[in-house]
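Predicted model follows, preceded by the sequence.
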Amino acid sequence: MKFSILIANYNNGKYFKDCYNSIISQNYDDWEAIIVDDNSTDDSVSVIKDLIKNDLRFSFFKMDQNKGCGAAKRKCAELATGEILAFLDPDDAITPDALQVTVDEYLKHKNIIATYSKIMFCDKDLHPKYSDEKIKQVYNYSKFFNCPIQINHFFSFKKEVYDKTEGINPKLSSAVDQDLYLKLLDHGNPKFIPTNLYLYRRHPSGISQDKSKNKSKDNFAKVILDTMKRRKISEINGKKIPDSFTDSKEIFSLLDYQNSIPYRIQKNLTLFIQQLFNL
């Protein structure tokens, strides 16, 4: 089962060596790494090319102009030839057993379309600090929007399922992963791996840690609205879905019911039954 590791890079040359070392240290051998550089302005291209030279498992592609995270990640997926795909940010790393553990889940559970694991948050030098214990197995149904976020890295998915979707939205500059997750979940269920497989580096220049929080919030809200429309949902809990996006608060307010105790009890009970009968 060939595994494609997808890396969309922009100005992360100084961090890439840790990412590279984590890939070549994998105890699973059938993999390729697709690297798409989004026309970086730092020394990324020279750093990456120097590290991967003469290793045919790595493929490198440079965008002719800076087009943003969505476009770069979409290009990664287009170039991938593996059966299983997973994104790895160039400033992060994966554990040596990440690919093997992930592949084992697909072999064990034939019907799943994706997997995701626990995540270890690290400092700027990639030293582990704490694990995100809030990530659990999700109850996937038509009104699941991963809000609050439960599905996270290390997220992998079947290429054959990705090809059934519209693909990654090239216009998005943030909430790209959330858009991908929800599109894939239209076609089946994911499997949670209760192990830390992903090392997430916290540093001031990280793409997901930038200062444009409002834009990121708006993009996530737009992704949720698009998902509602794609799934032909006209109302949620008695509230009508807006025809177009005007304000992120309007979208997120539609999901307030998820915080209620009755909803949580029903969700957990349904999830327990699903897991009990391996549905």
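It's in.

C-alpha from now on. contacts and neighbour counts both.
OK.

wait, D89 sits on A8?
Yes. Under the criterion of CA atoms under 8 Å, D89 makes contact with A8 at 6.6 Å.

And the residue lying closest to Y181 once chain neighbours are set aside, how far from N219?
Spatially, and ignoring its direct neighbours in sequence, Y181 is nearest to I151 (7.9 Å; CA to CA, 6 or more residues apart in numbering). From I151 across to N219, the span is 17 Å (CA to CA, to the nearest Å).

So which of the two has more stuff around it?
Taking other CA atoms under 10 Å, I151 and N219 do not tie; I151 has more neighbours (26 against 20).

measure that one to I193 for me?
On the measure of CA to CA, I151 and I193 end up 11 Å apart.

got any residues that touch both of the two?
Common contacts of I151 and I193 (CA atoms under 8 Å, 6 or more residues apart in numbering): Y116.

Residues contacting the one helix or strand T195 maps to, please?
Using DSSP states H and E, T195 falls within strand 190-201. Residues outside strand 190-201 that contact it (CA under 8 Å, 6+ apart): 91-95, 97-98, 102, 105, 112-126, 128, 131, 136-138, 140, 153-154.

And for the closest residue to H187 other than its chain neighbours, the neighbour number?
Residue nearest to H187 in three dimensions, not counting chain neighbours: V161, with 7.1 Å by CA to CA, 6+ apart. Neighbourhood size, V161 [other CA under 10 Å]: 19.

okay, now the one to match up with it:
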Amino acid sequence: MNELVSIITPTFNAEKFIRATIESVLNQSYQNWEMILVDDASTDKTIAIIKEFTIKDNRIKLTELLKNSGNGFARNMALEKAIGKYIAYLDADDIWLPQKLEKQIKFLKDNNLPFTFSFYDCIDEEGNSLNRRVEAPLELTYHQLFFCNHVGNLTAIYDIDFFGKIVIEATQKRQDWRLWLTILKQIEVTKPVPEILALYRIRKDSISSSKFKLIKHNFGVYRDFHGFNFVFSVLLMTRFLFTQLIIKSRYIKKI
């Protein structure tokens, strides 16, 4: 149980959060990892902060893009550089709890799974609890995922030996949901670790904080990624919104 985990972290102007994010990786009980950070031409102190860590720990690796190319491009470049058996995702403002990797890898092996994720709690920009916990079905099928993204990006991990490196077109929005759909289309069903293993930071300027942007990008998954025509995509989006209101709300708990 000591295979290398490659942690994919794109960064852009994350000086306020990146230190806590990296420290949450350093504090992992499972220590065989590499953290691949690709900075998307930040204009703040993000790069300087990351370099403080790269000097002290060669498992933390930084690539600097010369021009801003988008989060998807940075994520794909990090994936290209990954050499681990497992790929895990951690955005530059989120935090892992100390036993996140250890528990997930054990769960993968115990359940003979090539992909899993976990529950997570939500925090604000200052790191304060929002008293909101996001859970998921204990068996997640492709059909369920098709109408609701139950997988938090900061909690997902998959086995390269099973899937290979899965690259989603960099220009597409909701790259994470498209990735999980690609995975579950192959294996049909998976299970989450039924524990809180990470903290998701909700920022005022994030896509998840803007309902209009979120609806627009989710519609794009049906229209562009799946290739459905406009009318059918509208119908699917209607079902998606119904699922969010009725089904997913059951998995969002007040704590």
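Looks like it arrived, so ask away. Since we're looking at a predicted model, the values are computed, not measured.

And the longest helix seen in structure 1, how far out from the chain middle?
Longest helix in structure 1, counting residues (DSSP state H): helix 213-230. Relative to its chain's centre, helix 213-230 of structure 1 lies at 15 Å (CA atoms, centre = their mean, to the nearest Å).

do the same with stretch 193-203 of structure 1
Remark: stretch 193-203 of structure 1 is offset 12 Å from the chain centroid, using CA atoms, centre = their mean.

So C122 of structure 1 sits against I94, correct?
No. C122 of structure 1 lies out of contact with I94 (CA under 8 Å); the separation is 11.9 Å.

Could you check which of the two is surrounded by more residues?
A direct count of neighbours by other CA under 10 Å for C122 of structure 1 and I94 places I94 higher, at 26 against 19.

For V101 of structure 1, see how far away the more buried one is.
The span separating I94 of structure 1 from V101 of structure 1 equals 12 Å under the rule CA to CA.

Then V45 of structure 1?
For V45 of structure 1 relative to V101 of structure 1 (CA to CA), the value is 31 Å.

Looking at those two, which has the bigger crowd around it?
Ranked by neighbour count (other CA under 10 Å), V45 of structure 1 and V101 place V45 first, with 22 against 16.

and S24 of structure 2, what element?
Using DSSP H and E, S24 of structure 2 falls in helix 18-26.

sorry, back to before: mean deviation (superposed) between the strand holding T195 of structure 1 and structure 2, please.
Following the fit onto structure 2, the mean deviation recorded for strand 190-201 of structure 1 is 1.1 Å by mean CA distance after the TM-score superposition for structure 1.

can you confirm M35 of structure 2 is in a strand?
Yes. Counting by DSSP: H, G, I helix; E, B strand; the rest coil, M35 of structure 2 is found in a strand.

So what does it match up with in structure 1?
By TM-score structural alignment, M35 of structure 2 lines up with A33 in structure 1.

hang on, that match packs against I5?
Yes. Using CA under 8 Å, A33 of structure 1 is in contact with I5, at 4.6 Å.

got the angle between the strand holding T195 of structure 1 and helix 16-24?
Strand 190-201 of structure 1 runs at 140 degrees relative to helix 16-24, counting by axes from the mean of the first three to the mean of the last three CA atoms, to 10 degrees.

chain center to strand 190-201 of structure 1: distance?
Strand 190-201 of structure 1 sits 11 Å away from the centroid of its parent chain (CA atoms, centre = their mean).

now stretch 22-34 of structure 2
Centroid displacement of stretch 22-34 of structure 2 relative to its chain, using CA atoms, centre = their mean, is 17 Å.

who touches it?
Stretch 22-34 of structure 2 has contacts (CA under 8 Å, 6+ apart) with 2-7, 59-61, 84, 95-102.

which residues sit against the longest helix of structure 1?
By CA under 8 Å, 6+ apart, helix 213-230 of structure 1 touches 143, 145, 172, 174-175, 178-179, 182-183, 234, 241, 245, 247-248, 251-252.

Could you identify the most distant pair in these?
S174 and S234 (25.7 Å; CA to CA).

List the buried residues for stretch 162-174 of structure 2?
Using 16 or more other CA atoms under 10 Å as the test for burial, stretch 162-174 of structure 2 gives 165-168, 170, 172-174.

Can you show me the helices along structure 2?
18-26, 46-56, 71-81, 100-110, 142-147, 160-163, 175-187, 211-220, 230-246.

Let's have those in CSV, adding distance to I252 of structure 2.
Formatted as CSV, the helices of structure 2 follow (distance: least, CA to CA, whole Å):
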stretch, distance to I252 of structure 2
helix 18-26, 24
helix 46-56, 32
helix 71-81, 27
helix 100-110, 20
helix 142-147, 16
helix 160-163, 30
helix 175-187, 18
helix 211-220, 17
helix 230-246, 10
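
follow-up on the earlier one: give me the stretch of structure 2 that the strand holding T195 of structure 1 matches.
Mapping strand 190-201 of structure 1 onto structure 2 (TM-score structural alignment) gives residues 190-201.

Any buried residues in that stretch, and which?
190-193, 196-201.

now do stretch 179-191 of structure 1
Going by neighbour count (16+ other CA under 10 Å), the buried part of stretch 179-191 of structure 1 is 179-186, 189-191.

which pair in the residues you listed spans the largest distance?
So, those by CA to CA: farthest apart are D179 and K191, at 18.0 Å.

between A33 and I5 of structure 1, who's got more neighbours?
Between A33 of structure 1 and I5, counting by other CA under 10 Å, A33 is the more crowded of the two (27 against 24).

How about the contacts made by that one?
Applying CA under 8 Å, 6+ apart, the residues near A33 of structure 1 are 4-7, 57-59.

Mind doing that once more with 7 Å?
The contact partners of A33 of structure 1, by CA atoms under 7 Å, 6 or more residues apart in numbering, come to 4-6, 57-59.

Neighbour-wise, which one of the residues you listed leads?
Neighbour max across the contacts of A33 of structure 1 (other CA under 10 Å) = S4, 28 neighbours.

Trace it over to structure 2, please.
In structure 2, S4 of structure 1 lands on S6 (TM-score structural alignment).
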